[in-house]
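Enquirer: With the input below, show me the fold.
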Amino acid sequence: MFMNASVIPSGSDHIPDPVALPFANAFAELPPAFFTRLQPTPLPQPYLVGISADAAALVGIDPATAGSESFIDVFTGNVIAQHSKPLAAVYSGHQFGVWAGQLGDGRAILLGDLPARDGGRMEIQLKGAGQTPYSRMGDGRAVLRSSIREFLCSEAMAGLGIPTTRALCVTGSDQQVRRETLETTAVVTRMSPSFIRFGSFEHWYYNKRHDELKLLADNVIANFYPELSGAGNPYRALLTEVTRRTAHLMAHWQAVGFMHGVMNTDNMSILGLTLDYGPFGFMEAFDARHICNHTDQQGRYSYQMQPRIGQWNCFALGQALLPLIDSVEDTEAALGQYEAEFAAKNDELLHAKLGLATRQADDDKLFESMFAILQAGHVDFTLFFRRLSDLHAGDDGGDEPLRDLFIERASFDAWAGQYRARLRQENSVDAARKLAMDASNPKYVLRNYLAQVAIDKAQNKDFSEVAKLQEILRRPFDEQPEHDKYADLPPDWASHLEVSCSS
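Expert: Take a look at the predicted model:
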């Protein structure tokens, strides 16, 4: 049923559970300059596309209510829950390295926050819920295609153990908007302890409003980093911790071949979470220079550039926090740890991916030669590491499925000899190593073509593939032999798929 956005009165005798959710809004404790209160714009005749039971459990929502009219209306923005006071936040940012000025939630509306299972709070945000004062020339809507991609990848990244925002559900509508073509609209309900971004701090710094900058930093420290409040300079401590988390996040992305595609400062989480899934991709045929975002003509956000851009973004945050830290030297010291933190985490993850229990002096050379043969052969990233666990430390085989990924077998054989020698150096046991490696190297990732198949079906109101992919990607490290085809090399037609900033 299509309803005007409305509030169910608190005295109603028949309040469905989703409408009665105990929303609060900690972000709204900031002054009005930080946001605009507004209501979502309703979508006509919304329907449920998918729900994550895992995400629902984080905030005590019963997924069994997902099919109800009240659930769909609340999480589309057609009905406002009785305790919710929706708002859109303002922020600014650097986009593709260029200062873009004021941005803000152009189509995302925060309903508020709910108590979380871990004792904290989880903000609930509708993406695609209509125009806001920050929409600029946008229509405030998201399309079904990009909403399904964000929904699936948010939950897939959680399954991979990578810090991320979550996605509760996707609702759709037959209402159309124009992108490159006419597409149907949708709303994805996103969840995060906070959606505050690097660009939230940049906004106040570049507007020379240092009082608001301090208020925001104090709010973030009090709510998310209380252990930093007693530091000699809590703002330096904040920058130090965010830099560390960001460096680790970049290492996690590189380790699974994930490419974000739009690493603008307004898409960087102050909590070190993967935020804003737009033109993302997972590496298939390995190419360190691969660009997953068709809009990124210069390759600023290519796979090999991500660690460097993560550091660049931290420097942008450091610039914004400089008035609070009040020392160039202290700011540089906080930022100076990035390279060491990234290198250490990257090294840790690569050792785990190769099943190496110890560290040896020449391990870097082993890694470099491995990536060299992957690059030369454009070998599938996920399949290579997954099949690597079957290789025996001795010269008695186990490597044929892995070897078959290479056209130039001699280069693989030479590297495999080095790898086997390294395994024997630490007396590696094949069976134990395989268990450990399979827990570090996923069998299943959200390949673009898998998402596209689900999208194509969903556009015909068949949401079964969305649900199936979601279930497979919940357990990406498990064998799941009944779903082996989802781990195969992509079909030829997949090479023509392109993703861009249009969503």
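
Enquirer: contacts, neighbours, all on C-alpha from now
Expert: Will do.

Enquirer: Give me the neighbour count for K457.
Expert: Neighbour count of K457, defined by other Cα atoms under 10 Å: 14.

Enquirer: E150 versus that one, what's the distance?
Expert: As judged by Cα to Cα, to the nearest Å, K457 and E150 stand 16 Å apart.

Enquirer: Can you list the buried residues in stretch 54-72?
Expert: By neighbour count, and taking 16 or more other Cα atoms under 10 Å as the criterion, the buried residues in stretch 54-72 are 54-56, 58-59, 61, 63, 66, 70-72.

Enquirer: Now do the end-to-end distance for it.
Expert: Between the opening and closing residues of stretch 54-72 there is a gap of 18 Å (Cα to Cα).

Enquirer: Distance from the chain centre to that stretch, please.
Expert: When distances are taken as Cα atoms, centre = their mean, to the nearest Å, stretch 54-72 is centred 22 Å away from the chain's centroid.

Enquirer: burial count for Q360?
Expert: Neighbour tally, Q360, other Cα under 10 Å: 11.

Enquirer: so it, which of the three states?
Expert: Assigned with DSSP: H, G, I helix; E, B strand; the rest coil, Q360 falls in the coil class.

Enquirer: OK, contacts around it?
Expert: Under the criterion of Cα atoms under 8 Å, 6 or more residues apart in numbering, Q360 has no contact partners.

Enquirer: now D105
Expert: Remark: with contacts taken as Cα under 8 Å, 6+ apart, D105 is in contact with 88-91, 132, 134-135.

Enquirer: what does the helix or strand hosting R433 contact?
Expert: Counting by DSSP states H and E, the element that carries R433 is helix 430-438. Residues outside helix 430-438 that contact it (Cα under 8 Å, 6+ apart): 352-355, 386, 389-393, 477-478.

Enquirer: just how off-centre is it within its chain?
Expert: Using Cα atoms, centre = their mean, the distance between the centre of helix 430-438 and that of its chain works out at 28 Å.

Enquirer: Could you look up the next helix or strand downstream of it?
Expert: Where DSSP H and E defines the elements, the next helix or strand beyond helix 430-438 is helix 448-458.

Enquirer: neighbours of R475, just the number please.
Expert: Using other Cα under 10 Å, R475 is surrounded by 18 other residues.

Enquirer: cool, G161 as well?
Expert: That count, for G161 with other Cα under 10 Å as the rule, works out to 12.

Enquirer: Next, the structure of the following sequence, for comparison with the previous one:
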Amino acid sequence: MTLAPKNNLTTLDLGLAWHNRFAQLGPRFYTPLAPWPLPAPYWVGRSASVARELGLNAAWLNSPELLEVLAGNQPLAGTQPLASVYSGHQFGQWAGQLGDGRAILLGETAGLEVQLKGSGPTPYSRMGDGRAVLRSSIREFLCSEAMHGLGIATSRALCVIGSDAPIRREMVETAAVVTRVAPSFVRFGHFEHFCHHDMPAQLKVLADYVIDLFYPACRASDKFAGNPYAALLEAVSERTAEMVAQWQSVGFCHGVMNTDNMSILGLTIDYGPFQFLDAFDPSHICNHSDTQGRYAFNQQPDIAYWNLFCLGQALLPLIGDQALALEALESYKTVFPAAFERRMFDKLGLADASASTADLDRALLQDVLQLLAQEKVDYTIFWRRLSHASAAANNTLVLDLFVDRAAAEALLLRYSERTKLIPRGLTAGLMLKNNPKFILRNHLGEQAIQSAKEKDFSQVNTLLMLLESPYEEHPGFEDFAGFAPDWASSIEISCSS
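Expert: Okay, the predicted model is just below:
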């Protein structure tokens, strides 16, 4: 592949202390590679919150110099750009070698790796051209920050930069680059790559790197004494369980849970055909490329375990004992349901939930979810209205969501009987902290995208502001918390999204 020349460019120094620990793993892990230049870049959206996390002076967020750097047009002092290689299972099938097909890792600062996504072709680009489009870039930028605002483990996004450079997908669109950050972008697929290609030395180097940086307690595990790799598998299983429980509690559909899209740190990464549920439909498929429904909303917990099993197979040469690997995976089966119940009981305001009330609470939760599914009630609006109803002791707005009012009244009566001994303020306070008013609905994202295509970025910025604090009321922005319009159901999102 012929790479774009990067000659006679001035290196910008942002005053950040950069590390390149991933680059020190060795040449089998990546290809050194500078990002491709992006012509005539312009700012689309920026997160001051992420800038603070990076220790980046806020003044840089308005500077033409930083714009050029994050567009790939100017080198950044202290960084060592590269594209990493990995493999993976896609839609349940072994896909072979993959890798950063459109992402360049600049390096690590303030404990966060910084990537440019959409920064041009790499040796691991397949059918794509290494560029990202404005549409998908805005979606990833907003959803990364929305998930963080919800308290869900996720990569973050510093900014979106656009360009009028044409990019062909299903149609000709314009180019964009997202600057995204995370403690690490190592995936299950990295381990699969070195296992599948019979590279035990590199597999061990990678596992030791992850353990030493992110899971040091695995070295001193009592349960897996002397086997930090089994302890790593268990720790990743538990983090993944917690993450998926978070997804299910807020109605988030990832859309493409391939093993190469699964973070070794239990972070939500790679926002493509995602969606937050409007109507509660447990079998909803948000990805139009997913013709078999493998990644339907209610399949996500099982798919996460399937992916962890693949990770276990990749780590088996290091663990050395199949029974031990299976034991390490078992924790997922207890951590996920416990984490999901805990979050759902918080959504119900059950501040006194305990082992003594567990059976009653589970039955109540199951019946609530069943009625929501039967009537396809808007998931987010139901929980938010229930939160306010608990505070005001008035169920009218909740009942208005149901056609079968009698069934809803009976269920709400059971709920009030369950919560009558809990101080009302305690119940409502817990609920309002766990039932967001604002989520990134598909139609809101689409409206922001259409405005951005006309160089109007006001809705991107408004959504960012609301999604950064989704549990607040934000008076005057009620339209962003309303029901999805009828046309929203016609929005198609696929793996190209």
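
Enquirer: The counterpart of A71 of the second structure in the first structure in helix, strand or coil?
Expert: A71 of the second structure is assigned T76 in the first structure as its aligned equivalent, the criterion being TM-score structural alignment. The three-state label given to T76 of the first structure by three-state DSSP is coil.

Enquirer: So T76 of the first structure sits against Q39, correct?
Expert: No - taking Cα atoms under 8 Å as the contact criterion, T76 of the first structure and Q39 are not neighbours in contact, 11.4 Å apart.

Enquirer: neighbour-wise, which of those two wins?
Expert: Comparing T76 of the first structure with Q39 by other Cα under 10 Å, the one with more neighbours is T76, at 33 against 24.

Enquirer: How about the contacts made by that one?
Expert: Residues near T76 of the first structure by Cα under 8 Å, 6+ apart: 42-43, 46, 126, 129, 171, 187.

Enquirer: Same list, those residues, but as CSV with distance to F282 of the first structure and neighbour count please.
Expert: Formatted as CSV, the entries for the contacts of T76 of the first structure read as follows, by distance: Cα to Cα, whole Å; neighbours: other Cα atoms under 10 Å:
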residue, distance to F282 of the first structure, neighbour count
P42, 34, 19
L43, 32, 28
P46, 31, 24
L126, 25, 27
A129, 28, 30
T171, 25, 24
V187, 24, 33
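
Enquirer: Which two among those residues are spaced furthest apart?
Expert: Spatial extent of the contacts of T76 of the first structure (Cα to Cα) is set by the pair P46 and L126 at 13.7 Å.

Enquirer: Among the buried residues of stretch 54-72 of the first structure, which lie within helices?
Expert: Secondary structure assignment (DSSP state H) places 54-56, 58, 70-72 from the buried residues of stretch 54-72 of the first structure within helices.

Enquirer: The residue nearest to A487 of the first structure when sequence neighbours are not counted: how many residues sit nearby?
Expert: If the residues on either side of it in the chain are set aside, A487 of the first structure comes closest to Y444, at 5.5 Å by Cα to Cα, 6 or more residues apart in numbering. Y444 of the first structure is flanked by 27 other residues according to other Cα under 10 Å.

Enquirer: Wait, Y444 of the first structure touches F477, no?
Expert: Yes - assessed by Cα under 8 Å, Y444 of the first structure is found in contact with F477 at 7.0 Å.

Enquirer: ok, back up a step: with the contacts of T76 of the first structure in mind, which one is nearest to S269 of the first structure?
Expert: For S269 of the first structure, the nearest member of the contacts of T76 of the first structure is L126. The distance, counting by Cα to Cα, is 17.2 Å.

Enquirer: Now do the SS call for the closest one.
Expert: strand.

Enquirer: Looking at the second structure, name the residue matched to it.
Expert: In the second structure, the position corresponding to L126 of the first structure is occupied by L116, as judged by TM-score structural alignment.

Enquirer: Contacts only, for that match.
Expert: Counted by Cα under 8 Å, 6+ apart, L116 of the second structure has contacts 35, 70, 72, 103-106, 177-180.

Enquirer: Let's see which of those residues end up in strands.
Expert: The strands, defined by DSSP state E, take in 103-106, 177-180 from the contacts of L116 of the second structure.

Enquirer: Tell me how many other residues crowd D462 of the first structure.
Expert: 13.

Enquirer: Now do the alignment partner in the second structure of it against W487 of the second structure, distance only.
Expert: Taking TM-score structural alignment as the alignment basis, one finds that D462 of the first structure is matched in the second structure by D456. Summarising the geometry, the distance separating D456 of the second structure from W487 of the second structure, computed by Cα to Cα, is 22 Å.

Enquirer: K420 of the second structure: neighbouring residues, count only.
Expert: Neighbours of K420 of the second structure (other Cα under 10 Å): 10.

Enquirer: Hey, what's the angle from the longest strand along the second structure to helix 442-453? Just curious.
Expert: Criterion DSSP E: the longest strand present in the second structure is strand 156-168. Using axes from the mean of the first three to the mean of the last three Cα atoms, to 10 degrees, the interaxial angle of strand 156-168 of the second structure with respect to helix 442-453 works out to 60 degrees.

Enquirer: in strand 156-168 of the second structure, what counts as buried?
Expert: Residues 156-164, 167 are the ones in strand 156-168 of the second structure that count as buried (16+ other Cα under 10 Å).

Enquirer: out of those, who's nearest G149 of the second structure?
Expert: Of all those, R156 has the smallest distance to G149 of the second structure: 10.4 Å, by Cα to Cα.

Enquirer: what kind of secondary structure is the residue of the second structure positioned farthest from its centre in?
Expert: In the second structure, the residue that sits farthest from the middle, by Cα atoms, centre = their mean, is A406; the gap is 38.3 Å. Reducing the assignment to helix, strand or coil with three-state DSSP, the entry for A406 of the second structure is helix.

Enquirer: what residue of the first structure matches up with it?
Expert: For A406 of the second structure, the equivalent position in the first structure is taken to be A410, counting by TM-score structural alignment.
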